[in-house]
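Asker: just a sequence and a predicted model for now, questions to come.
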Amino acid sequence: MADLRGGDLSRLRQLNSLTAIRALRGAGPLTLSALAERTGLSRPSMKEVAGELIDLGWVEEVPPSPGTMGRPARRYRFRADSGYLVGVDVGGHNIRAALSDLDGEILAETRQPVSLDAPLEERLAAIERAVSGCLTLGRVAVSDLWMIAVGTIGMIDVEGRVIYSAAVPSWRDLDLAGRMREMFPCQVLIENDSRLAAMAETRRGVAQGAKDVVFLHVGRRMGAGLIIGGKVHRGFGAAAGEISMLPEARWFDAPEHLNGCAVVPEGTPPEDAAGFTLAAARNGDPVALEAVGRFVDDLALGAAAMVLVLDPQVVVLGGGFSRSADVLLGPLREQLERRCMRMPEVRASTLGDECVVAGAIDYAVDHLDEQLFTPERGPLPLTR
């Protein structure tokens, strides 16, 4: 609770305004009485706060529905459409982008394929096309874009530079934040993709309400994101969760058990190979089941190490391979039960391939809140 000693009424009004904004965000239009009930303020106080928020530009009165009889109660809403956010997922083979309002409600999504060995400028151009496509679909001008949050493969420093990327060599030592600012005139945030995926699972997915989570980012490449005490854990040097860098964990090459399985037809594109193996295992093919077993053996080794260190409430199997959770989840649980002192819940992601882009949106919303809606600062007048 903020310190209100000395009868600081302006401070009290500020805190009341923040309480009202929290009540309105994510809710439909609310009447003055409903707002007063949710905030614990008196109706006269709530009316005064609503007026101040309208003057600041964050709240507007909603006109009555057509055909409404009598004198309808005034209703108010948070102006989530006064600006827009974009989340981007930079993967090895695909660039995904999503457009949202200031509440994080996703309004449009696009995807751009890109080859793993694409030159740097080609990969950056794919990002620009994906973001521009979202703006076009959402009928949003680039001048209305407040923030872009990018989740990318690789190890990221605090300045938004990709300092290492095993999967995409051209991505190493890249000032990604700087290149993004050259393309788009707005604030840019850069974070590791697995961390954003973990965040999305605690906000929108199967780990909602959990404070300690290990997220297994399982697909054509492997990664992990950690949630500790309800917050994304980056570590001292932003290298937390990089189990794939430990050769003994066997994560880096683990997907090759599925990609190189004998059941995969010759000529199958690399992005589809693992899917053939997983589908064959689902149908009981012994060769495919053996390949899946080897893959899970490698996956469980690194996962068990993180479980033993962190003792999480939930382990989430996410990423592209989570669509085959019916094949992977049972063997993974068995392996963890043999290795771990206390068995956490093991759940399959419901977000699938969308986990990173959804997490990027949530990351942008959090930063917006920190800048505009904190007891130390706001709510500030509606400006960029």
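Answerer: Nice, I can see it.
Asker: from here on, contacts and neighbour counts on C-alpha atoms
Answerer: Noted.
Asker: check which residues of whichever helix in the chain runs longest are buried.
Answerer: Across the chain, the longest stretch assigned as helix under DSSP state H is helix 286-310. Residues 288-307 are the ones in helix 286-310 that count as buried (16 or more other Cα atoms under 10 Å).
Asker: this is the comparison structure:
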Amino acid sequence: MSTKELAEGLAAEQVDSLAAVLAAVRGGGLPTRPDLTRRLGLGRNVVSQRVTQLIDAGLLDEGRLAPSTGGRPSRELRFRAEVGCLLVAELGATELQAGLSDLDGVPLAQRTEACDVAAGPEATLARLEQIFDELLADRPVPVPVWGVGIGLPGPVEFSKGRPIAPPIMPGWDGYPVRDRLSATYQAPAWVDNDVNVMALGELRTGIGRNELELLYVKVGTGIGAGLISAGRLHRGAQGAAGDIGHVSVLDDDSVLCRCGNTGCLEALAGGYALSRDGLTAAQSGRSAALAQVLAATGSITARDVTAAAGAGDPASLALLTRSGRLVGRVLATLVNFYNPSLIVIGGQVSSGGDIFLGELRRTVYGRSTALSARDLRIKTSPLGDRAGLLGAAFLVADQLFSPECLGQWISNGSPAGRPDLSDDGVAA
């Protein structure tokens, strides 16, 4: 259905003003009708009509009288975030996070467990759906599912909600993730790259709040970036923007990346690379600390390398320093090209603290132009693992309450039971 084919004859300009009023109230601060009139530049009668429509639809309610400013006091308006819920998830290479949030993105419940995304979509999504069902069953009062949002650790064709040739996700290429989840829960679903949803989480609730030009970088098993431009997520033409893990950083054919190419940043500096090179250091005798870990556990992880580096192990220090330097080189190129005001670093490798981040910062500032780096800040993510679930909730809410989508369901009072709403891949 096109954005012009709106329910019950609502005109496009009516839907635009409805969405604007709703967004202003969702933004917080308990505004009144006069506040909305001043803020949105709409006529007083238009604002009053739209507020009434939104109250009748069950999306807003009126609260206490606001303090008088000299005229007749007005009532504060509140978004009814509790009338529906959102199912949200972030899948990583080795971990699954699933949660339930209200319509304002506030977490209501969360579950985290180990998983192997390489097990394929059937097994992984079946487990995710089981967790979703358990979270819904645990609610004291049943609430309808208004939407589903999920981040995947690979390239996602956003308009179709499916991963495309994801290097670390065998068996997932072209799998209809969105269609499966929307059919299962009879609600619209949206699927995006995991780093994009993390960037949204930081933009809305983290240190990226109110930033217009932001770069979120996840350095985990793989490496990716989420780009915020003019305060909006930039996905690119096909949804593949920010896939910096497969930028070539070395002319070295000896290390094959899981994408099939050589010299990729991810293959040389990501968590998988640290694990691989740490194992080699342990087996060769170059790292006594890692050799002890290997003898005790039978494996080496990226966390083992960062922990050993923090304890002063020379081989681990060298690996973590090299990772920070290589990531920093790519980010310096992005700084010169894109000129962000803030770079937020997340992911398990960033837990290496000053060793990794110190080298990354030195490289970025040293290789960026003076103007592009003059006011640039580079910080670690304060949200940590929570960024993905928060961002997935905002992804869904932004879509549901966009003019393009809102006009198709508001006359029914709810998008529940409308899995078709996400078919157009609307990008609010």
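Answerer: Perfect, thanks for sending it. The structure presented is a predicted model; accordingly, all values stated were derived computationally and were not measured.
Asker: can you find the partner of Cys186 of the first structure in the second structure?
Answerer: Taking TM-score structural alignment, Cys186 of the first structure has Ala187 as its aligned residue in the second structure.
Asker: doesn't that match belong to a helix?
Answerer: No. In this structure, Ala187 of the second structure is coil, not part of a helix, as judged by DSSP: H, G, I helix; E, B strand; the rest coil.
Asker: tell me which residue is most central in the second structure.
Answerer: Centroid-nearest residue in the second structure, with Cα atoms, centre = their mean: Val197, separated by 1.1 Å.
Asker: strands along the second structure, start to end?
Answerer: Counting by DSSP state E, the second structure has strands at residues 60-65, 75-79, 85-91, 95-102, 107-114, 145-152, 156-157, 162-163, 189-193, 214-219, 223-229, 232-234, 342-346, 377-380.
Asker: circling back to that earlier point, check the mean deviation of the longest helix of the first structure from the second structure.
Answerer: Following the fit onto the second structure, the mean deviation recorded for helix 286-310 of the first structure is 1.9 Å by mean Cα distance after the TM-score superposition for the first structure.
Asker: in the second structure, which residue range corresponds to stretch 87-97 of the first structure?
Answerer: Aligned by TM-score structural alignment, stretch 87-97 of the first structure falls on residues 88-98 of the second structure.
Asker: what are the contacting residues of that stretch?
Answerer: Stretch 88-98 of the second structure has contacts (Cα atoms under 8 Å, 6 or more residues apart in numbering) with 87, 99-101, 110-118, 128, 131-132, 148-153, 168-169, 194, 221, 388-389, 392-393.
Asker: ok, how many other residues are close to the nearest residue to Leu390 of the second structure once chain neighbours are set aside?
Answerer: What sits nearest to Leu390 of the second structure in space, not counting adjacent residues and going by Cα to Cα, 6 or more residues apart in numbering, is Gly201, at 5.0 Å. Around Gly201 of the second structure there are 27 other residues, counting by other Cα atoms under 10 Å.
Asker: you'd agree Ala392 of the second structure is up against Val195?
Answerer: No. Taking contacts as Cα atoms under 8 Å, Ala392 of the second structure lies outside contact range of Val195: 10.3 Å.
Asker: shared neighbours of the two, anything?
Answerer: What both Ala392 of the second structure and Val195 touch, as defined by Cα under 8 Å, 6+ apart, is the set Gly151.
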